[in-house]
Structures are given as C-alpha cells and as structure tokens.
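Chemist: quick one: sequence plus predicted model below, questions after.
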Amino acid sequence: MERSLSIIKPDGVSRGLIGEVIRRFEKNNIKIVGMKLLKMTKTEAEGFYMVHKERPFFDSLTDFMSSGPVVVMVLEGEDVIDKNRRLMGATNPGDADEGTIRKDFATEIEKN
C-alpha cells in the first residue's frame, strides 16, 4: 500500500473543483486518508517548493501557492503514486491527455 500527497491549488479551490477532483480519485479506487484546507504563507510555500529555488518560475509559483486556500490530501492505495500521476496528466496542460485533471481544468502551465 502506497501513500502520496496531492494538492488542489488556489485556482482549483476558487473555481469550485474540490468535489470533482475528489470524485475522480474515488472513481479510480484512490482512498483519501487525510485532507485539510489551509492557506500557505509565502514562507511555507518557499519551503515546500525549495527543490525549485533556482528555477525561473520559483517566485511566481510561491506567490501563486500562497495566494489563496489549497486542499492538501494524503492519498492511499495500490500503485497510488502512479495512479495519481496518470489522473493528473502532464505538467503542461497542453500536453496532457484527454480526461486528465490538468487537461480538463488547468488554465495555464504555471497554475496547473
């Protein structure tokens, strides 16, 4: 049994997509074993995304992730890491497969 972290970002929360994302997880036999609505501070976002510190998008990413509430979920299930990645789709929504969360709901690559 694996566990994975998944975050519904501020634009997904503000657009009312929480229920649809949860529905897709449940439909694919992914169990949500923990969930919390929270608002990250800029400092918390910088810490979470520290792996991207040297990337040109770091400031815009951390600004975005601290711009509003997010839903943080702990997912559990067989092959949940791979299942979650397949459900989410490619990082660039333009490259994501039809029916993936990013293809269906992402509006731009920096807000995916």
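Modeler: Arrived safely.
Chemist: from here on, contacts and neighbour counts on C-alpha atoms
Modeler: Fine.
Chemist: for residue 38, give its distance to residue 1.
Modeler: Residue 38 sits 27 Å away from residue 1, going by Cα to Cα, to the nearest Å.
Chemist: these two: who's more crowded?
Modeler: residue 38 (13 against 7; other Cα atoms under 10 Å).
Chemist: can you pull the contacts of the more buried one?
Modeler: 69-72 (Cα atoms under 8 Å, 6 or more residues apart in numbering).
Chemist: ok, those vs residue 5, which is closest?
Modeler: Closest approach between these and residue 5, by Cα to Cα: residue 72, at 7.2 Å.
Chemist: residue 21: which element?
Modeler: Under the criterion of DSSP states H and E, residue 21 resides in helix 18-27.
Chemist: which one of the contacts of residue 38 has the most neighbours?
Modeler: residue 70 (22 neighbours).
Chemist: hold the first one in mind and look at this next one:
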Amino acid sequence: MVEKTFIMVKPDGIQRALLGEIIDRFENKGLKLVGLKLLKMDDELAQKHYSEHKNKEFFENLVKFITSGPVVAMVWEADNAVYIGRKLVGPTTPNEAGPGTIRGDFCINTQFNLIHASDCIENARKEIALFFDEDEILSYEKSIRHWLGLDI
C-alpha cells in the first residue's frame, strides 16, 4: 500500500553536511520525495511536534536543540514508507542502531541523533500536516522513462 512518511533532518545533520547522504539513502532504497523544505523551527512548532514528550525531563532541551538551527522537513512516498523510513533511520538510541542505518553509521549520542522519522501512519499524517500544506505535497511520475514513453 502506497503511503507517505515524514522525515526531518535535525540541526546536527545539517551542521555536519549529511543531508545529501541521507537523501541518497532514501532515493537509493526506492522512496519518492514528494515534499521538501528548509526551515528554522520556532518554539511553538517544536512544542507541537514533540508534544508527546511534553511532561518528560528532556522536553525543554529537545525544544531548545531542534530550534537551534535549520532543519529539513521531507515527505517520502512508497509502499510501506513509514516502516521503510524507520528501518533506514534505525533506533532512536544510536548505540542500538546497527551498521547500515543512518544513526548506526553517523551517530554516537541520543540527543544528537541527526534525524526524525514517523513511527506510524497516524503520526506521519499528523507530522506532515504540521509542516506542509496539502498543495506543497507533489504528485508526479518518478521515472523519466515514463515521460519519454520508454516504459510502455
């Protein structure tokens, strides 16, 4: 079933110039990028995005970190996009993330774990709606072969 997932490269991922590598991994896996924007989150958006952590001791530091620099918000589409996105990213705690995952290959600290990935379809829908208007999510044929009439 084709679905959409929300992926966000956090300020540490941007600072470390890993955006291209991260996008490559999603494209190489076969997901289709249908939404992308560079932004600096304000406190209100950060608190909404991380609302499930509001009563946890790390919430204030999480908001402070995510608003400290630019992020790249993305919407990816594929069959089982949420599941695939989580597998590519790896577990939240980098020392639990295996080699070949984004966090396993590039992270050593849970606070600075480079990337956010939706954990279920319902949360993907909520997160996408927080960052994107409906008209900012594109629909297009992925293959240039289609445009050239070569895959008929």
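Modeler: Thanks, I have the structure now. What you see is a predicted model, and the numbers here were worked out from it, not measured in a lab.
Chemist: just to revisit the earlier point, pipe the contacts of residue 38 of the first structure into a markdown table and attach distance to residue 110 of the first structure and secondary structure per row.
Modeler: Shown next, in a markdown table, are the contacts of residue 38 of the first structure (distance: Cα to Cα, whole Å; DSSP: H, G, I helix; E, B strand; the rest coil):
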| residue | distance to residue 110 of the first structure | secondary structure |
| --- | --- | --- |
| 69 | 17 | coil |
| 70 | 15 | strand |
| 71 | 18 | strand |
| 72 | 18 | strand |
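Chemist: strands of the second structure, start to end?
Modeler: Per DSSP state E, the second structure carries strands over the ranges 2-9, 32-39, 71-79, 115-117.
Chemist: hey, where'd the helices end up in the second structure?
Modeler: Secondary structure of the second structure (DSSP state H): helices at 11-15, 19-29, 43-49, 59-66, 81-89, 102-106, 121-131, 144-147.
Chemist: quick one: which of the ones you listed is nearest residue 35 of the second structure?
Modeler: helix 121-131 (9.2 Å).
Chemist: follow-up on the earlier one: using a markdown table, please lay out the contacts of residue 38 of the first structure together with distance to residue 46 of the first structure.
Modeler: A markdown table is the format used below for these (distance: Cα to Cα, whole Å):
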| residue | distance to residue 46 of the first structure |
| --- | --- |
| 69 | 16 |
| 70 | 15 |
| 71 | 17 |
| 72 | 16 |
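Chemist: need the contact list for residue 87 of the first structure.
Modeler: Neighbouring residues of residue 87 of the first structure by Cα under 8 Å, 6+ apart: 24-25, 100-101.
Chemist: top of the residues you listed by neighbour count?
Modeler: Using other Cα under 10 Å as the neighbour test, those are led by residue 101, with 23 neighbours.
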